[in-house]
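[1] here you go, sequence then predicted model.
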Amino acid sequence: MAIIISQIKTTLDEPKDNAVAKALSLLRLSRAETASAKLYKSSVDARRDICFVNSVYIAMKDPAKERRLAEKHQNVRLYEPGALSFTRGKERLRGDVYVAGFGPAGMFCALTLCEFGYRPVVLERGADMDSRIRAVEGFWAGGALDPSTNVQFGEGGAGTFSDGKLTTRIGDPLCSRVLERLVEFGAPEDILTQAKPHIGTDKLRRVVKNLRSRVLELGGEVRFLSPLESLDLHSGRVDSIRVNGADIPCGALALAVGHSAHDTFRMLHGKGVTLVPKPFSVGARIEHLQADIDRALYGKYAGHPALPPGEYQLSYHDNGRGVYTFCMCPGGYVVASASEPGTVVTNGMSYFDRAGKNANSAVLVSVAPEDFGGGPLGGAEFIHRLEEKAYQLGRGGKAPAALTREFVSGGNSFTLGRVDPTYSLSVEPADLNELFPEYVSQPMKNGLRYFDRRIPGFSDSDSVLTAIETRSSSPVRLPRNEAGSAECADNLFPCGEGCGYAGGIMSAAVDGIKTAVRIMERFAPAQAE
């Protein structure tokens, strides 16, 4: 047990560690009374005189005093780190435990299983990291798209080619466990104390490879270029799975296939697995000069060496429909992210230093099953139609783009100003009203007008919209019961973002851990039989 003291302010010019001394002074504690005292989290407060707002972790030698301090002070709370506590099951496995997908959910599911004596077999449809990087960079250079290995599929999942953002709203104690493991595998220690941590695509790639090495060291197996092609359901369980044409007995299956595995969703639906259509969002990437964002957010403090590149999060409600920015990438790039030929998909990516000239973010509009219809797979089909249309508007590979002010005002001019689009396959001037249905384009315009009031210049003639962004979340959910298994099969465990239970690296990793626990609560490890 420990306590967290929040709302401890430090200036831009003083060490953040001063927050610890201030917290001790506030509570009238001496160092001698503490077993540990350290910075817990730190964030920028850019509302007036810019400063850092910190929280401090203190473990007392007298645990009873922690509780008294938490009861007495408004900004003090008790803290207990996330721990895995469960009773291991005794049921005999009738085959290996398989984990389909090696993104954040699959990685942490497999790692957790290995650490408790299980020997999972990971099935990743894409290639290993080094081969994946070559395939993606080749595509970005104008080469052919590899449908099995791309920005969406391959070791590390879709988040590998992103900002490596580790923010989440789930507030689960296991988040700390995930951050600590990421540091163990090579992530910067700063992620432990940043309120908005990120790894960057460059460092995340090394972390993923190191995590895979640990899985292998502990007896797990990772098979690349091994898609889950089919499964055999019988008497309420998965008896076998098909991988690369071979049918394999299956003891348990953690399904962590990611939000873009639409072909897997079709296969599951055809096999009688229950899928439920869910809301998701579509839109475009907006780019600004990072220096303009810094000035808008930090004012006279822009450029201060203690400040990180500015980042924003904006939202607007338009007659019940959400419009919001998503996955903002300071100093980042808009990257080609298609996973199927004849389509265009965008995403944002930053390196750890966030040193690129432009900032980008998705501007998304929520859509719901009543918008696109079509049953459980209606959302996936809606996404595919939009991506094909974007390909056509881009004249075969380029991304359709528009000046933000022209899109909002209904104009068609495309004379670039200070912002050069970073999409590697180039952009094609297009009327985005032809791409989006009106129930998407009109709320997006209204949202952009509102965002321009929040950040002056957000929707001016220099900013550029590059389309289309469709992969922010899964279009389906696979219902699971209290035991974590699917309704149709008690040894099938839907997991992570693809199955509708996470949104981003952190929440997917946490769900992967919890899915591993569900499997272990049910089954004994094979070697314990």
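    Noted; the coordinates are in hand. Residues are numbered from 1 along each chain as shown.

[2] only C-alpha atoms for contact and neighbour calcs from this point on.
    OK.

[3] A strand includes Leu253, no?
    Yes - using DSSP: H, G, I helix; E, B strand; the rest coil, the assignment for Leu253 is a strand.

[4] quick check: it touching Phe493?
    Yes - Leu253 is within contact range of Phe493, at 6.0 Å (criterion: CA atoms under 8 Å).

[5] tell me where the stretch 251-400 of the chain has strands.
    Using DSSP state E, counting those that start in this stretch, the strands of the stretch 251-400 of the chain run over 276-277, 280-289, 315-318, 321-329, 333-336, 346-349, 358-367, 399-403.

[6] between the ones you listed, which one is closest to His259.
    Smallest distance to His259 across the strands of the stretch 251-400 of the chain (CA to CA): 10.6 Å, for strand 280-289.

[7] below is an additional structure, to be compared with the one above:
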Amino acid sequence: MIHITELRLPVNHTPQDLETAILERLGISASELLDVEIFKRSYDARKKAALSFTYIVDVSVKDPIAVLKRHTEDARVTPTPDTGYHYVAQASHDTSSKRLRPVVVGFGPCGIFAALLLAQMGFKPLVLERGKAVRERTKDTWNLWRKNVLDPESNVQFGEGGAGTFSDGKLYSQIKDPKFYGRKVIREFVKAGAPEEIVYVAKPHIGTFRLVGVVEKMREEIIALGGEIRFGQKVVGLEIDHQQLRGLTLESGEHIAADHVVLALGHSARDTFKVLHEAGVYMEAKPFSVGFRIEHPQSMIDRARLGPHAGNKLIGAADYKLVHHANNGRSVYSFCMCPGGTVVAATSEPNRVVTNGMSQYSRNERNANAGIVVGITPADYPGDAMAGIEFQRTIESKAFELGGGTYEAPGQLVGDFLVGKASTAFGSVIPSYKPGVHLTDLASSLPDYAIQAMREALPAFERQIKGFSMHDAVLTGVETRTSSPLRITRGDDYQSLNIKGLYPAGEGAGYAGGILSAGVDGIKVAEAVALSYTAP
């Protein structure tokens, strides 16, 4: 096939317009064009009045060699790259019957793809997930949102699908991906029931309700290929012999012999991090970010970002990405922006408040929300590798207290936050967070340097998005789980630097940030495990 880039079309174009643009670019007639596949579709919202779509397409033509020869000097017309996934190994009878089966700890995006790839290569993995299956977990999560009842083992953070299940289901990332692993992730989601458009739209998303069914289908495939998935199985100990992993101990007391274990824990498995730290597994503190969720009317964001194209169904609800470098040296930026979504309770520990954002596939809720967060480094929380967790806990406990001690979240209108005044009543923006928002003064919920940087950043963001610092916009605290506060260090072979057979992976280990990058890392680690099994 032939790969064509930089095809620009007006927003209100038709499918025929796209075909015409392809024919003109290639200099061929309609009879010579056999098939068209959209590789990617994106839009640039920087010039609202002249907003247009940009396409990358793959096409089949009657005489591709001749067409390519005529365009040898055109970098926008090339042979289609191979984006298919190629397995690095396949289990033989010897590797599957004489070796201990690989174990995957955690069944979020990273664990799902590690287990799926191992199963597809014939290695029949055993998956241990501390939480519940996704539908049971959803009920427990709603208990917190509706009844203020937290289950520490079944919530937004723990359970089948991981934290990404209760999010926008975003499937885009800025990672370098020369082997197109990201397309493998997306194609597996489509195979499991996700909308086909996620293969080519620039910022694909699935949404929470659809993710539930997709995750279940992927679980079924792993089981059909010989894998085993066990819920309610928390790892509380490691057996290590001369820096070689020999097995795992579960909270039930059961011992599982294992010498290839993928650690796909997620960023909130604090008790498991403690187990690893006490066992001597190398890890280090790493930067992360803390802040609040901000909510505006989605219609306002649409108008500010899309101008006359606001409401265009092909574009959908508008998003944004903002960053400001404050005078005190801190970076303030938008995080996990959820168009037409809701702010959700995301704590996994009693008597703490944590927020996150979520959207359904339709993205048709009244408010837009995003994290507005401030970057911090280990210098802000000196200590060992676990110090960042205590830093997070202190902030989350303060938020619980400011919210009234009932899992309601502390909140404040942006106008009041900017002048340091406690809010007493909501304005035109009604917050979406459940169990509810308790109005207060958020200044004491974060370190002074973070509050100072955010007060500087919000008016700066107003210059990019008109209305961003509107008085009635709502800040809800706190956002602390932006990424893992530590990294479980690994080598080029993806194994722990000091414990052979232990493969730290995904967001919890400090190697991913979001569904797509976590899935990609799961694939890479699964490949490393498979190559270890099949090595001479």
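    Noted; the coordinates are in hand. Since we're looking at a predicted model, the values are computed, not measured.

[8] re earlier: which of the strands of the stretch 251-400 of the first structure sits closest to Lys38 of the first structure?
    For these, the distance to Lys38 of the first structure is smallest for strand 321-329, at 29.0 Å, taking CA to CA.

[9] what range in the second structure matches that closest one?
    Using TM-score structural alignment, the residues of the second structure aligned to strand 321-329 of the first structure are 330-338.

[10] distance from that stretch to the middle of the chain?
    Distance of stretch 330-338 of the second structure from the chain centroid (CA atoms, centre = their mean, to the nearest Å) equals 14 Å.

[11] list the contacts of Ser334 of the second structure.
    By CA atoms under 8 Å, 6 or more residues apart in numbering, the contact set of Ser334 of the second structure is Tyr320, Lys321, Leu322, Val323, Ala370, Gly371, Ile372, Val373.

[12] wait, the third one sits on Phe461?
    Yes - with contacts defined as CA under 8 Å, Leu322 of the second structure counts as touching Phe461 at a distance of 6.9 Å.

[13] quick one on the thing from earlier: which one, of the strands of the stretch 251-400 of the first structure, ends up nearest to Gly126 of the first structure?
    strand 333-336 (17.0 Å).

[14] for that closest one, which outside residues touch it?
    Here strand 333-336 of the first structure has contacts from 140, 151, 285, 344-350, 356, 358-360, 421-425, using CA under 8 Å, 6+ apart.

[15] what's the average distance for that strand when superposed on the second structure?
    Here the mean offset of strand 333-336 of the first structure against the second structure after fitting is 0.5 Å, by mean CA distance after the TM-score superposition for the first structure.

[16] element containing Glu239 of the second structure?
    Remark: Glu239 of the second structure resides in strand 235-241, with elements defined by DSSP states H and E.

[17] quick check: buried residues in that strand?
    Across strand 235-241 of the second structure, burial judged by 16 or more other CA atoms under 10 Å covers Val235, Val236, Gly237, Leu238, Glu239, Ile240.

[18] what sits up against stretch 450-465 of the second structure?
    Residues outside stretch 450-465 of the second structure that contact it (CA under 8 Å, 6+ apart): 291, 301, 304-305, 322-328, 330-332, 372-374, 417-418, 443, 468-469.

[19] so among those residues, which ones count as buried?
    Among those, those that count as buried by neighbour count (16+ other CA under 10 Å) are 291, 301, 304-305, 323-324, 326, 330-332, 372-374, 417-418, 443, 468-469.

[20] for Gly375 of the first structure, what are its contacts?
    Pro277.

[21] trace it over to the second structure, please.
    Aligned by TM-score structural alignment, Gly375 of the first structure pairs with Asp384 of the second structure.

[22] please, where are all the helices along the stretch 1-150 of the first structure?
    Counting by DSSP state H, counting those that start in this stretch, the stretch 1-150 of the first structure has helices at residues 18-26, 63-72, 104-115, 129-140.

[23] helices of the stretch 351-500 of the second structure, residue ranges please.
    Here the stretch 351-500 of the second structure has its helices, by DSSP H, counting those that start in this stretch, at 387-402, 414-419, 448-462.

[24] now those helices as CSV including distance to Arg101 of the second structure?
    Listed next are these as CSV, based on distance: least, CA to CA, whole Å:
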stretch, distance to Arg101 of the second structure
helix 387-402, 32
helix 414-419, 54
helix 448-462, 47
